[in-house]
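*Asks:* Any chance you can model this:
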Amino acid sequence: MMKDKRLIWIFLIVSHFAFSQIRGVVKDSISGEPISYVNISVENETVGTTSEADGSFSLDIKDEKVLIFSALGFETKKLSSKSEVILLKPKVFELKEVVIEQPKFKKEIEIGNFNKPLGYHISGDLEWSNAKFFKYETTYEQTKFVKKIKITTRSKVNNAKFKIRIFSVNKEGSPEDDLLYEDIIVTVKKGKRKNIIDISNLKLVFPEEGLFIAYEVLKIESNKYEFKYTENESKKLIKKIYYAPDFECNLVEEQNTYHNRFGKWIKLQRWHNNEIGSREKYNNKVFEPAINLILTN
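*Replies:* I've put the predicted structure just below:
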């Protein structure tokens, strides 16, 4: 009996040192103010989290690691996981000569296939962000300003939050630089919601190279929910933690969607399951976010 107790204590001690929870806070290096919703990932691993509204974060990791801190408007920084206070330096943006033009808001067109969702994306441990490409058409010359973004969510959590980001397109056709200098944080209600995000105040002109609209998952406590499912073979009940909201997707032919897993943009590949029956429609297709844009003049 005494031997068994010693084994239990040894197991508890080993478990304690194998995985420990680190805590810290991310702040602006100039103002000292906390930075909300910073992406925090472990270098070369598929592990990460998001800072809370007050800049605080916690992460369960084994041993000392290198953490990568990334936030819109700040320089990306790498630090040891032993660091408790992380100071991010604001980016200095080089101002370019631009022609200021005021939108008239008298004409609108809607682009995308928002009204034909055939599935939805659930955000687990690995998923971080999905970006949908919008190609420029010469017909947009009369409605060159991006006025609104439409996206459908399904949330098991009330007041779930996520980010909208807008990217330029590089020579390889993948997302590159942020076209905005500030985060767009969207709060959604529980259940299925068609969200319309008005960005007309940004006066964003649709680039001739096209652009990417992306949603970004916030791995914060208030977004967590438990997802349960049964394995087909073992019939075992599986419980996992996911992050609200879920995002509706369309089934399309074109490979115009990229997903980001801790800093790397990867083109979504076609499904090659070769199944028949109800799942046959998925073969050689791509799931892309059900996002529409409303353009104006």
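*Asks:* Please count neighbours and contacts with C-alpha atoms only from this point.
*Replies:* Noted.
*Asks:* Would you map the helices across this structure?
*Replies:* 2-18 (DSSP state H).
*Asks:* For the longest strand seen in it, list every residue counted as buried.
*Replies:* When the chain is parsed with DSSP state E, its longest strand is strand 237-252. Going by neighbour count (16 or more other Cα atoms under 10 Å), the buried part of strand 237-252 is 242-252.
*Asks:* and the gap between the closest residue to residue 84 other than its chain neighbours and residue 58?
*Replies:* Leaving aside its chain neighbours, residue 84 sits nearest to residue 24 (4.3 Å; criterion: Cα to Cα, 6 or more residues apart in numbering). Taking Cα to Cα, to the nearest Å as the measure, residue 24 falls 7 Å from residue 58.
*Asks:* again with residue 137
*Replies:* Distance of residue 137 to residue 58, computed by Cα to Cα: 45 Å.
*Asks:* So which of the two has more stuff around it?
*Replies:* Between residue 137 and residue 58, counting by other Cα atoms under 10 Å, residue 58 is the more crowded of the two (17 against 13).
*Asks:* so residue 110 touches residue 291, yeah?
*Replies:* No - assessed by Cα atoms under 8 Å, residue 110 is found out of contact with residue 291, at 10.6 Å.
*Asks:* And this one, please, so the two structures can be compared:
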Amino acid sequence: MQMKIIKLLITIILFFVTVAFPVFGQVAKCIVIDALNHKPVPYATVYSSKSGMGIHADEEGYFEWHTGISSDSIVVSSVGYKHQKIMIKSLKEDIVNSIEINQDLVELSEVIVRPGSKSLERIVGFFYNEPDKNRGMGPGGISENQIFVNYYPNTEQMEGYIKKLMFDIKGFDLSQKSSRARIRILSYNKSSGLPDRDLLRESIVVKITKFSPNILLNIEKYKIVFPTDGVFIGLEFICHNEFIYKKKSLSRQKTDCPRITTTKAENYREEGKSYYWTYHANRWIWACISDGSIFPGQSWHGRVFKFGAVISSFQ
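*Replies:* Got it, this is the predicted structure:
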């Protein structure tokens, strides 16, 4: 009887050594660093070129990735950096792989302040609108609803800077833990009418907890011009586990994301629509929630995120 137990234990041990170990051994440890100064890039985004699924690196730029699908590649990026594509087969499993990403240097516009000009503050967006308590959206992993933006057209052709950003996040679920969000300010693409390049050259990450007030952020020091074509402003949520690895593939896990408050804008066509960045039908798209193209039915028509901004203009 005792010999049978010993043989059974040996069989189990051999199974884990010969089968389980190779599975869990197919993981590459990586760190994302700035190609110029070789410092870690916190919360860099990483996603699969094939599936669109992905994760965020942690605050030290570290992440892990399964290397079983050698024909796949990953795309690594962050605000202020160019996208870097890495083939999975190039990643080593016995070292920490350094992935360098290059800064994306963009020359920003300036506002010419004429002598005698007066500074005026104008509020754009929907931050002060009444919230819809029954309808909101919750971001998930990078392959679901992650970046939420509002488009603010410059209908009055104001000449000035974006001074302050405002985001309503009071829909936070008290049962959830803390999360983070990165500020996104994106230019308007004239051809597509959709978000294009980052205008904020620095990664600004804010922490969100169940006790957090609304996000009110002064960005006056960055001197970001309010473009004549308008601008997209929103949040990129970092609210799922940094390392999502289970058996042989990436796996979505429970997230700790706040609920995004929405409101009703009767004249959203003139004041601006709301979009979110998602992986849909094997491609990345900016999906509009306001015009019914993604969510059919009158209940979503005119819905916008309760975000806003203060523009400091000169006349």
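*Asks:* quick revisit: how near is the residue nearest to residue 84 of structure 1 to residue 128 of structure 1?
*Replies:* In this view, residue 24 of structure 1 and residue 128 of structure 1 are 21 Å apart by Cα to Cα.
*Asks:* With residue 209 of structure 1 instead?
*Replies:* Residue 209 of structure 1 sits at a distance of 25 Å from residue 128 of structure 1 (criterion: Cα to Cα).
*Asks:* Equivalent analysis for residue 20 of structure 1, please.
*Replies:* On the measure of Cα to Cα, residue 20 of structure 1 and residue 128 of structure 1 end up 23 Å apart.
*Asks:* what do you get for residue 42 of structure 1?
*Replies:* Residue 42 of structure 1 is 13 Å from residue 128 of structure 1, where distance means Cα to Cα.
*Asks:* swap in residue 292 of structure 1?
*Replies:* Plainly put, residue 292 of structure 1 is 20 Å away from residue 128 of structure 1 if you go by Cα to Cα.
*Asks:* List the residues that contact the residue nearest to residue 26 of structure 2 when sequence neighbours are not counted.
*Replies:* Distance criterion Cα to Cα, 6+ apart; nearest residue to residue 26 of structure 2, sequence neighbours excluded, is residue 67 at 5.3 Å. When contacts are counted by Cα atoms under 8 Å, 6 or more residues apart in numbering, residue 67 of structure 2 touches 26-28, 88-89, 91.
*Asks:* Can I get the buried part of those residues as one ChimeraX selection?
*Replies:* Command for ChimeraX, covering only those of the contacts of residue 67 of structure 2 found buried under the criterion 16+ other Cα under 10 Å:
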select :26,27,28,88,91
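*Asks:* Now render the contacts of residue 67 of structure 2 as TSV, adding distance to residue 292 of structure 2.
*Replies:* Listed next are those as TSV, based on distance: Cα to Cα, whole Å:
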residue	distance to residue 292 of structure 2
26	43
27	42
28	42
88	39
89	42
91	43
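*Asks:* Which of the contacts of residue 67 of structure 2 fall in strands?
*Replies:* Using DSSP E, the contacts of residue 67 of structure 2 in strands are 27-28.
*Asks:* Please work out how many residues are found near the counterpart of residue 26 of structure 1 in structure 2.
*Replies:* Taking TM-score structural alignment, the alignment pairs residue 26 of structure 1 with residue 32 from structure 2. Applying other Cα under 10 Å, we find 28 residues neighbouring residue 32 of structure 2.
*Asks:* swap in residue 169 of structure 2?
*Replies:* Neighbours around residue 169 of structure 2, by other Cα under 10 Å: 21.
*Asks:* got it, and residue 95 of structure 1?
*Replies:* 6.
*Asks:* What of residue 117 of structure 1?
*Replies:* 18.
*Asks:* That one - nearest residue in space that isn't next to it in sequence?
*Replies:* residue 250 (4.6 Å).
*Asks:* Is it correct that that neighbour is in contact with residue 291?
*Replies:* No - between residue 250 of structure 1 and residue 291 there is no contact under Cα under 8 Å: 9.0 Å.
*Asks:* Find the residues that touch each one of the two.
*Replies:* Counting by Cα under 8 Å, 6+ apart, the residues touching both residue 250 of structure 1 and residue 291 are 113-114.
*Asks:* helices and strands around the longest strand of structure 1, which ones?
*Replies:* strand 119-123, strand 145-155, strand 160-169, strand 224-230, strand 286-289 (3 or more Cα pairs under 8 Å, 6 or more residues apart in numbering; DSSP states H and E).
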